[in-house]
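S.K.: Generate a structure from the sequence data that follows.
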Amino acid sequence: MSTTIFAVTDPRRERLAALGRRAAIRLGGGVLVLWAVATLTFFALRLMPGDPVLAILGGPSANPTPEAIEAARVEFGLDQPLAVQYLLYLGRLLQGDLGVSYSQHLPVTRVLAEQGGATLELTIAALVLAWLLVLLLTVVTAGRGRVIGGIASLAETLSAALPHFWLGVVLLAVFAFGLRWFPPAGSDSVASLVLPAFSLAIPLAGFIAQVTRESLELTLEQPFVLTARTRGLSDLAVRFRHALRHALLPGVSLSGWAIGALISGAVVSEVIFSRKGIGRQLYQAVQAQDMPLVIGVSLVVAAGYVLANILVDLLYQWIDPRQQEAAA
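M.R.: Just a heads-up that it's a prediction; the model follows:
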């Protein structure tokens, strides 16, 4: 007489394990991306014209002596061959040491810690605002006929085509200098966050809304939506409770890219609106040939982009488990 034992598996545990494996794989790929960003940025800055030692000593106007230049070159390891400098730099990165800013004479990690919060605040505000605009525009107008759909689609296309810098200048001219509703500069209040957030959110909302509208219109034609309507649900209830979850998948998959685009756009926005943040720091560091700060900001931006894509990928799998089963 034989006894057969059937293993009982927990679908939820299997799903979490699969998500963990996927996150580990994506994290490994993210480490390679960070290494590539650090390497490319390092060599690109070394190829720039000018002597970084002058930036360390206060710029050409400081008129440093040849002895001071040579001493600074030895102190910062710039007298070593380029390959040696690169290996030493990678070794410091592995220890979490991003070096000292040439222009501010502060540890790069301290500069990033002091300035990163403002950029993160702007990025999150712009992303949330963009999604609110997407939901307002697509859910209300999708499947409402050719005229309404055409007008909404035109508005989305125009929004997506607006350059950040031009939109920022227009918002400043109208709402800051003209109507005086919002402050033209600063980063110490909610009011000062509104115009920069809109300058980043409007083009992003137009881009995401284009793919979300198409997906929502296709979803509204599916049989399960018709079944929901026959149960007596209102049109808005059907759209929000049933159709929207499936229609959001393309937009969610773009959100990882969107966060990277928002951080990149923050460089322009923070300069235009005189906000503190790592975007403005990057702009000033490039001008001053501040290599440690430029590389540090580049790594933070790349790390944010990688982390956002990992989180969005896991969110995508959670919203639609079929994608996880297909990957398995």
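
S.K.: from here on, contacts and neighbour counts on C-alpha atoms
M.R.: Will do.

S.K.: Helix or strand: which one has Leu200?
M.R.: For Leu200, the element it lies in under DSSP states H and E is helix 191-219.

S.K.: now for the helix or strand following that helix, which elements pack on it?
M.R.: Downstream of helix 191-219, the first helix or strand assigned by DSSP H and E is helix 223-230. Helices and strands touching helix 223-230, by 3 or more Cα pairs under 8 Å, 6 or more residues apart in numbering; DSSP states H and E, are helix 235-238.

S.K.: outside of whatever helix or strand comes next after the helix it packs on, which residues touch it?
M.R.: With elements assigned by DSSP H and E, the helix or strand that comes after helix 235-238 is helix 244-247. Helix 244-247 is contacted from outside by Val139, Thr212, Arg213, Ser215, Leu216, Thr219, Ile319, Asp320, using Cα atoms under 8 Å, 6 or more residues apart in numbering.

S.K.: So in the protein, which helix runs the longest?
M.R.: Using DSSP state H, we find that the single longest helix of the chain is helix 11-46.

S.K.: Packing partners of the helix or strand following it?
M.R.: Sequence order places helix 52-56 as the next helix or strand after helix 11-46, per DSSP H and E. Other helices and strands packing on helix 52-56, by 3+ Cα pairs under 8 Å, 6+ apart, are helix 66-75.

S.K.: After the helix it packs on, which helix or strand is next? Please name it.
M.R.: helix 82-94.

S.K.: What helices and strands are in contact with whichever helix or strand comes after that following helix?
M.R.: Proceeding N to C from helix 82-94, the next assigned helix or strand is helix 108-141, under DSSP H and E. Secondary-structure packing of helix 108-141 (3+ Cα pairs under 8 Å, 6+ apart): helix 146-161, helix 191-219, helix 249-272, helix 278-287, helix 291-319.

S.K.: To check against the first, give me the structure of this:
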Amino acid sequence: MNLIITMGIRKLWRVTCSVAPRALGAFLVLWMIATLTFFALRQMPGDPALAIFGGIGNPTTESLAMITQELGLDKPLIVQYAVYLGKLLHGDLGVSYSQHLPVTKVLADQSGATLQLMVCAILLAWSLVLTWTVLTAGRRSWISTLGSFVETMAAALPQFWLAIILVSVFAFGMHLFPPTGSNGIRTLILPSLALAIPLAGFIGQVTRESLEVVLEEPFVLSARARGLSDLAVRYRHALRHSVLPGISLSAWAIGSLVSGAVVAELIFSREGLGRQLFQAVQKQDMPLTVGITLVVSVGYIAANFLSDVVYRLVDPRISRGAP
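M.R.: Below you'll find the model as predicted:
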């Protein structure tokens, strides 16, 4: 029993030592993102204090001076930066200049819609990959070539162009789906497809290459020799060995989906972090911009970090540095 516990502790220590540098790297990335966002917004033209009075009329000079002092905008830039980092370290994201609400409340209200859109897009993308790629990979040369061509074309489609085409054809033309809104499953279909189709093209290309290699492995040939149908061989045996590259790519795709969510939420007039980020940058709303940027960055880093941890637990050779 003691030997088993000792081996377990050693394995956990190796994993911890291999993961610790990546955790430090994730922290440094968040710090760099927060720093770049701060200085980029400070370099934008205009007075951030005016965002407090947006749509309320023409503020007086005294009112602007008072708000500038309250926000600390009259202090040297390096002092503002130090105060800004101190608040972030204490979890204080501040109050939105334009909405006059705590940033945490805005994030809580808007994150659900964006998360729903991203999850739906990923599920649709994988559904397309598992249907199209698995059925066409490793077939006759013209079928495989056609499948690869479709994936390449899908991956090359600009999300904004695809979103406009989908809303023009299926919403305004055929009246099958509502063109705007965030309520109900029907409002999710078109924006999810606009994000899922290009993503499916990328994942499909990687999965196809891996699947075609796996289909030539001895265990697959053995499964065929036992009389299993072609679909059973592909889905029950070959697929689970060929989707790992696609799963890894899905972690990267979170960043792509967030940028695509900005486009989708604007075109389809949906609620969500993407639309809020666009409006916050326009209005120089630094607390809200920083809050959304950090939340998105944390999600992206966490997805890649967890993916790396899972790979190291599944294949200990990576932790040991084995070839």
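
S.K.: returning to what we had before: how big's the offset between the longest helix of structure 1 and structure 2?
M.R.: Its matched residues in structure 2 lie on average 2.9 Å from helix 11-46 of structure 1 after superposition (mean Cα distance after the TM-score superposition for structure 1).

S.K.: buried residues in that helix?
M.R.: By neighbour count with 16 or more other Cα atoms under 10 Å, helix 11-46 of structure 1 contains the buried residues 15, 18-19, 22-23, 26-27, 30, 33-34, 37-38, 41-42, 45.

S.K.: Could you do stretch 124-135 of structure 1 as well?
M.R.: Going by 16+ other Cα under 10 Å, stretch 124-135 of structure 1 has these buried residues: Ala125, Ala126, Leu127, Leu129, Ala130, Trp131, Leu133, Val134, Leu135.

S.K.: which bit of structure 2 covers that stretch?
M.R.: Using TM-score structural alignment, stretch 124-135 of structure 1 lines up with residues 119-130 of structure 2.

S.K.: Please enumerate residues in contact with the matching stretch?
M.R.: Applying Cα under 8 Å, 6+ apart, the set of residues contacting stretch 119-130 of structure 2 is 188, 192-193, 195-197, 199-201, 203-204, 207, 250.

S.K.: Pick out the most distant pair among those.
M.R.: Leu188 and Thr207 (26.0 Å; Cα to Cα).

S.K.: Look at the alignment partner in structure 1 of Asn183 of structure 2 and say how many residues are nearby.
M.R.: In structure 1, the residue matched to Asn183 of structure 2 (TM-score structural alignment) is Asp188. Neighbours of Asp188 of structure 1 under the rule other Cα atoms under 10 Å: 11.

S.K.: Asp188 of structure 1 should be in a helix, yeah?
M.R.: No - judged by DSSP: H, G, I helix; E, B strand; the rest coil, Asp188 of structure 1 forms no part of a helix; its state is coil.

S.K.: follow-up on the earlier one: need the buried residues of stretch 124-135 of structure 1 in JSON lines (columns: distance to Arg241 of structure 1).
M.R.: Output for these, formatted as JSON lines (distance: Cα to Cα, whole Å):
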{"residue": "Ala125", "distance to Arg241 of structure 1": "25"}
{"residue": "Ala126", "distance to Arg241 of structure 1": "25"}
{"residue": "Leu127", "distance to Arg241 of structure 1": "22"}
{"residue": "Leu129", "distance to Arg241 of structure 1": "21"}
{"residue": "Ala130", "distance to Arg241 of structure 1": "21"}
{"residue": "Trp131", "distance to Arg241 of structure 1": "17"}
{"residue": "Leu133", "distance to Arg241 of structure 1": "18"}
{"residue": "Val134", "distance to Arg241 of structure 1": "16"}
{"residue": "Leu135", "distance to Arg241 of structure 1": "13"}
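
S.K.: re earlier: okay, Leu188 and Thr207 of structure 2: which has more neighbours?
M.R.: For Leu188 of structure 2 versus Thr207, the count of surrounding residues by other Cα under 10 Å is larger for Thr207: 26 against 22.

S.K.: residue contacts, the counterpart of that one in structure 1?
M.R.: By TM-score structural alignment, Thr207 of structure 2 lines up with Thr212 in structure 1. Neighbour list for Thr212 of structure 1: Val134, Thr138, Ala247, Leu248, Pro250, Gly251 [criterion: Cα under 8 Å, 6+ apart].

S.K.: ok, Thr212 of structure 1 to Phe43 of structure 1 distance?
M.R.: Distance, Thr212 of structure 1 to Phe43 of structure 1, using Cα to Cα, to the nearest Å: 40 Å.

S.K.: re the thing from before, if we take the contacts of helix 244-247 of structure 1, which one ends up nearest to Val294 of structure 1?
M.R.: Thr212 (35.8 Å).

S.K.: Quick test: name the residue nearest the centre of structure 2.
M.R.: Centroid-nearest residue in structure 2: Ile254, 2.0 Å away (criterion: Cα atoms, centre = their mean).
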